[in-house]
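Novice: sequence unavailable; structure follows:
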């Protein structure tokens, strides 16, 4: 009987620590959404770095003006698309992921 009471007291003492592990993560984004967001953020950083490198090459005279403008425009369009996907994913996470999910086009 004393052992049962001791076990019950230990369980009650640990309960506040254990509750977060057993709760469903309804309010938090799923792993796939987190992974997708991380991938989009990494891609955004790569595009920004490419634009900076392109700017450097143009200023150094290694790239013709037409080529520079065309490549920069392409990178800017990709950056805009990435930012829209990030915004859509953030809005979906903020709303709790309710409703159907549209897969952003790449």
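Specialist: Yep, that arrived. Computed from a prediction, not measured in an experiment: that's the story for all the values here.
Novice: every contact and neighbour count from this point should use C-alpha atoms.
Specialist: OK.
Novice: what sits against residue 64?
Specialist: Taking Cα atoms under 8 Å, 6 or more residues apart in numbering as the criterion, residue 64 is in contact with residue 58.
Novice: let's bring in a second model and compare:
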């Protein structure tokens, strides 16, 4: 009976020891995803600020309407790409552009 209990405890310890790297890998993946998410959220906020700044420059008369339209279109396309990457990360899909924003 004592041997069976000792063997059971030993097997439990071995199972915990062997599964340790597997648990760490999941944690590392989750941490990497959280870091990527934070990076994308920061890029999104920065892009939104650029859009607001471009709008302000146009309203202040610093840029022409044609230049503003071009810049606005480009900035919004970049913002959409960032939002798509965030959506892909949330859905568990690989992002369409892994290089980043």
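Specialist: Perfect, thanks for sending it. Please read these numbers as outputs of a predicted model, since none were measured by experiment.
Novice: which one is the residue most central in space within structure 1 nearest to, not counting chain neighbours?
Specialist: In structure 1, the centroid-proximal residue (Cα atoms, centre = their mean) is residue 37; its distance is 1.9 Å. Distances taken as Cα to Cα, 6 or more residues apart in numbering place residue 86 nearest to residue 37 of structure 1, at 6.6 Å, with adjacent residues excluded.
Novice: who are the packing partners of the helix or strand hosting residue 27 of structure 2?
Specialist: In the assignment (DSSP states H and E), residue 27 of structure 2 maps to helix 2-59. Secondary-structure packing of helix 2-59 of structure 2 (3 or more Cα pairs under 8 Å, 6 or more residues apart in numbering; DSSP states H and E): helix 65-91.
Novice: average gap between the helix it packs on and structure 1?
Specialist: If you overlay the two and look at helix 65-91 of structure 2, the average distance to its match in structure 1 is 0.6 Å (mean Cα distance after the TM-score superposition for structure 1).
Novice: run the chain-centre distance for that helix.
Specialist: Going by Cα atoms, centre = their mean, to the nearest Å, the spacing between the C-alpha centre of helix 65-91 of structure 2 and its chain's C-alpha centre is 16 Å.
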